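Chemist: Requesting a structural model of the entry that follows:
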Amino acid sequence: MQLPPELTPEVWQARFEEDGEAVAAEVGVDPARWVAELRADLPAVRQRARALVDAFLESGGRSRSWRGSK
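Modeler: Modelled structure (predicted):
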């Protein structure tokens, strides 16, 4: 599952604490396991995000489609 970066383990933990059963049913996971897996994946997620931003900046910040093709 791909999640937006603002949905950190802390955000999910807070959602589970507020309404854990409904959220768990919505996403179909065990809340404690989900948060633990997100925390474990965080270093790799940050690495991928840095690589994505670096690639964007190295490209001059413009996509090929923005420059147009002729």
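Chemist: When you work out contacts or count neighbours from here on, use the C-alpha atoms and nothing else.
Modeler: Fine.
Chemist: all strands of this structure, in order?
Modeler: Listed in chain order, the chain contains no strands at all (DSSP state E).
Chemist: Following up with a second sequence; could you model it the same way so I can compare the two?
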Amino acid sequence: MESSGFETSSRSSLSDMSNISSNYHDVVTDRNMEFIWWIANRLTSYDEEMHKEILEDFFTDDAK
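Modeler: A predicted model of the protein is given here:
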């Protein structure tokens, strides 16, 4: 049984849309992490221990 070109192209389009959405999410997540690192570095530039605590708290809260 042969599948029509429409079905194949339709499946391909949905897959492409999913990949685009996933790639967009990755870019947004990467940009958010860059901002978090930037702000954490600025806020704690004089206190390395505080910097570590902020990052540990962030990742601990995020995991909950």
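Chemist: Superpose the two chains and report the TM-score.
Modeler: With the length set by TM-score structural alignment, normalised by the length of structure 2, the two chains reach a TM-score of 0.37; 36 aligned residues with a Cα RMSD of 3.3 Å.
Chemist: do you know how far the residue nearest the centre of structure 2 is from T8 of structure 2?
Modeler: For structure 2, the residue whose C-alpha lies nearest the mean C-alpha position (Cα atoms, centre = their mean) is T29; its distance is 2.5 Å. Taking Cα to Cα, to the nearest Å as the criterion, T29 of structure 2 is separated from T8 of structure 2 by 31 Å.
Chemist: cool, and K52 of structure 2?
Modeler: As it turns out, when the distance is counted by Cα to Cα, K52 of structure 2 lies 51 Å from T8 of structure 2.
Chemist: Compare those two and say which is more crowded by neighbours.
Modeler: When neighbours are counted by other Cα atoms under 10 Å, K52 comes out ahead of the other of K52 of structure 2 and T8, with 14 against 10.
Chemist: tell me the contacts of that one?
Modeler: The neighbours of K52 of structure 2, taking Cα atoms under 8 Å, 6 or more residues apart in numbering as the test, come to nothing; the list is empty.
Chemist: Name the SS class of it, please.
Modeler: When classified by DSSP: H, G, I helix; E, B strand; the rest coil, K52 of structure 2 comes out as helix.
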